[in-house]
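Engineer: sequence unknown, structure follows:
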């Protein structure tokens, strides 16, 4: 029986990760780190209230086998690049480092298609640097999930994103062969792929795009 810790459990992908892990008989305890209580009760669930600045103390001595990271923001929501970088890079890297110190052997990270530490685009560069720094922590298993447009209904209203999601559903069939990684994917499918991949994690490093994620749903 395993223990897992989730960061980003209140978000679109993270809420599905939480749901799937709570319903997975292979796990005895699921720990989530959130800024405020989600008012969810489950015998396997442990809720820790904290953020980037308090994390060191919040997770002190919390032993886990796996860490799931679905943290992220948008430039509209977080226009300050310093805070954006903290959420998309610093927080995932710190959370991973602390989890490894607490015994975690595997990390499952939601990144983004095109993530590249050498990119000239701030968004993809930040994601790429987060990936690189987490890889350098040398977990036994590092699985990086790189979705394109994440489909699903968010709690907050994002009109532009809604329009893009509708467009992606129409143009998805056009992304074939090597372009398949640009296909939009449901948040629930990303989460399911992450949880399913943990059951048979046997590779040290694995990068998963649309095709690899969809294959894990079968």
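Structural biologist: Yes, it's here. This one's a predicted model, so the numbers in the text were calculated from it and none came from an experiment. Numbering: from 1, shown residues only.

Engineer: going forward, measure contacts between C-alpha atoms and count neighbours the same way
Structural biologist: OK.

Engineer: so residue 36 makes contact with residue 10?
Structural biologist: No: judged on CA atoms under 8 Å, residue 36 makes no contact with residue 10 at a distance of 9.3 Å.

Engineer: ranges for the helices of this protein?
Structural biologist: Counting by DSSP state H, one finds helices in the chain at the ranges 12-22, 55-58, 81-85, 91-101, 122-135, 159-171, 187-199, 210-215.

Engineer: just put the ones you listed in JSON lines and tack on mean neighbour count and distance to residue 43.
Structural biologist: As requested, these are exported to JSON lines (neighbours: other CA atoms under 10 Å; distance: least, CA to CA, whole Å):
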{"stretch": "helix 12-22", "mean neighbour count": "21", "distance to residue 43": "9"}
{"stretch": "helix 55-58", "mean neighbour count": "14", "distance to residue 43": "20"}
{"stretch": "helix 81-85", "mean neighbour count": "15", "distance to residue 43": "34"}
{"stretch": "helix 91-101", "mean neighbour count": "21", "distance to residue 43": "22"}
{"stretch": "helix 122-135", "mean neighbour count": "20", "distance to residue 43": "31"}
{"stretch": "helix 159-171", "mean neighbour count": "13", "distance to residue 43": "35"}
{"stretch": "helix 187-199", "mean neighbour count": "21", "distance to residue 43": "19"}
{"stretch": "helix 210-215", "mean neighbour count": "17", "distance to residue 43": "29"}
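
Engineer: make a markdown table out of those helices and add distance to residue 3.
Structural biologist: Output for the helices of the chain, formatted as a markdown table (distance: least, CA to CA, whole Å):
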| stretch | distance to residue 3 |
| --- | --- |
| helix 12-22 | 10 |
| helix 55-58 | 17 |
| helix 81-85 | 28 |
| helix 91-101 | 11 |
| helix 122-135 | 20 |
| helix 159-171 | 34 |
| helix 187-199 | 12 |
| helix 210-215 | 23 |
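
Engineer: let's bring in a second one:
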């Protein structure tokens, strides 16, 4: 039986979250979307509801509004550039697990999709700080009592035309997309691919919990 998706999206005021939200609003399989953010996402749509909440380390004040959803597309994240490990750990691991633990109690039938990154270290013991922290985040999310948990590891994501929250440095590299797709297909997808992959993995599941770029492109085409 085809399921109708009711999704929570975080990070919708950023490039990745906005791209995923855009695909959710386009897709008829997605019945309702709840955006949780520190500031308005700037999008209006009949199936979109928004909660402005400043403290993602404590979502208990809004917990009564988070039941009844069967997907979470967690696109909230920070760059590790210039950060010491304790600060990055707090904003990446602690924040994400706080939200996920609450959602797993409220919605055990939920599919939780976490945007990680290519090169993430599942062993948690590698040389790169950000990769270790992301790896621990992925590993501990997969221990929570959700229906399904998937860690998405995108590389370069070509922006969706017309969306406004494109990372500033992308304007210097988007022209290279056709070349990158040709010479490094395993590291290149589109923002639309990511959004469609999340929707399809919620509907259909997948054989792996760690979703690399090649898997993202496979999932995006599943119907």
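Structural biologist: That came through fine. All values derive from a computational prediction rather than experimental measurement.

Engineer: TM value for the aligned chains?
Structural biologist: Scored against TM-score structural alignment, normalised by the length of the first structure, the superposed chains reach a TM-score of 0.83; 210 aligned residues with a CA RMSD of 2.5 Å.

Engineer: tell me which of residue 36 and residue 10 of the first structure has more neighbours.
Structural biologist: residue 10 (21 against 12; other CA atoms under 10 Å).

Engineer: how much space separates the residue mapped onto that one from the second structure from residue 80 of the second structure?
Structural biologist: With the correspondence set by TM-score structural alignment, residue 10 of the first structure lines up against residue 13 in the second structure. The span separating residue 13 of the second structure from residue 80 of the second structure equals 19 Å under the rule CA to CA, to the nearest Å.

Engineer: show me the contacts for residue 93 of the second structure.
Structural biologist: With contacts defined as CA atoms under 8 Å, 6 or more residues apart in numbering, residue 93 of the second structure is in contact with 133-134, 136-137.

Engineer: in the first structure, which of those residues still touch?
Structural biologist: Checked against the first structure using both residues aligned by TM-score structural alignment, their matches' CA atoms under 8 Å, the contacts of residue 93 of the second structure keep these contacts: 133-134, 136-137.

Engineer: circling back to that earlier point, kindly reformat the contacts of residue 93 of the second structure as CSV containing distance to residue 93 of the second structure.
Structural biologist: Compiled in CSV, the contacts of residue 93 of the second structure are given as follows (distance: CA to CA, whole Å):
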residue, distance to residue 93 of the second structure
133, 7
134, 7
136, 7
137, 5
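
Engineer: from what I can see residue 32 of the first structure touches residue 7, true?
Structural biologist: Yes: taking CA under 8 Å as the definition, residue 32 of the first structure is a contact partner of residue 7 at 6.2 Å.

Engineer: just how off-centre is stretch 120-127 of the first structure within its chain?
Structural biologist: Taking the mean C-alpha point of stretch 120-127 of the first structure and that of its whole chain, the gap between them comes to 17 Å (CA atoms, centre = their mean, to the nearest Å).

Engineer: again with stretch 102-109 of the first structure
Structural biologist: On the basis of CA atoms, centre = their mean, stretch 102-109 of the first structure is displaced by 12 Å from the centre of the chain it belongs to.

Engineer: what comes into contact with that stretch?
Structural biologist: Applying CA under 8 Å, 6+ apart, the set of residues contacting stretch 102-109 of the first structure from outside is 60-70, 96, 139-145, 194.

Engineer: again, only this time at 6 Å
Structural biologist: Surrounding stretch 102-109 of the first structure, the residues in contact under the criterion CA atoms under 6 Å, 6 or more residues apart in numbering are 63-69, 139-145.

Engineer: what's the answer for stretch 127-141 of the first structure, then?
Structural biologist: Residues from elsewhere that reach stretch 127-141 of the first structure, judged by CA under 6 Å, 6+ apart: 89, 93, 105-106, 115-117, 204-205.

Engineer: how about that stretch, which residues of the second structure does it hit?
Structural biologist: Correspondence between stretch 127-141 of the first structure and the second structure is established over residues 134-148, with TM-score structural alignment as the criterion.

Engineer: what's around whatever residue of the first structure lines up with residue 47 of the second structure, how many residues?
Structural biologist: Residue 47 of the second structure is assigned residue 44 in the first structure as its aligned equivalent, the criterion being TM-score structural alignment. Summarising burial for residue 44 of the first structure: neighbours were counted as other CA under 10 Å, giving 14.

Engineer: and the one 3 residues further on, by the same measure?
Structural biologist: The tally of other residues near residue 47 of the first structure (other CA under 10 Å) stands at 18.

Engineer: let me see the contact set for residue 111 of the first structure.
Structural biologist: Residues touching residue 111 of the first structure, when contacts are defined by CA under 6 Å, 6+ apart, comprise 145-146.

Engineer: one more time with 8 Å
Structural biologist: With contacts taken as CA under 8 Å, 6+ apart, residue 111 of the first structure has the following neighbours: 70, 127, 131, 144-147.
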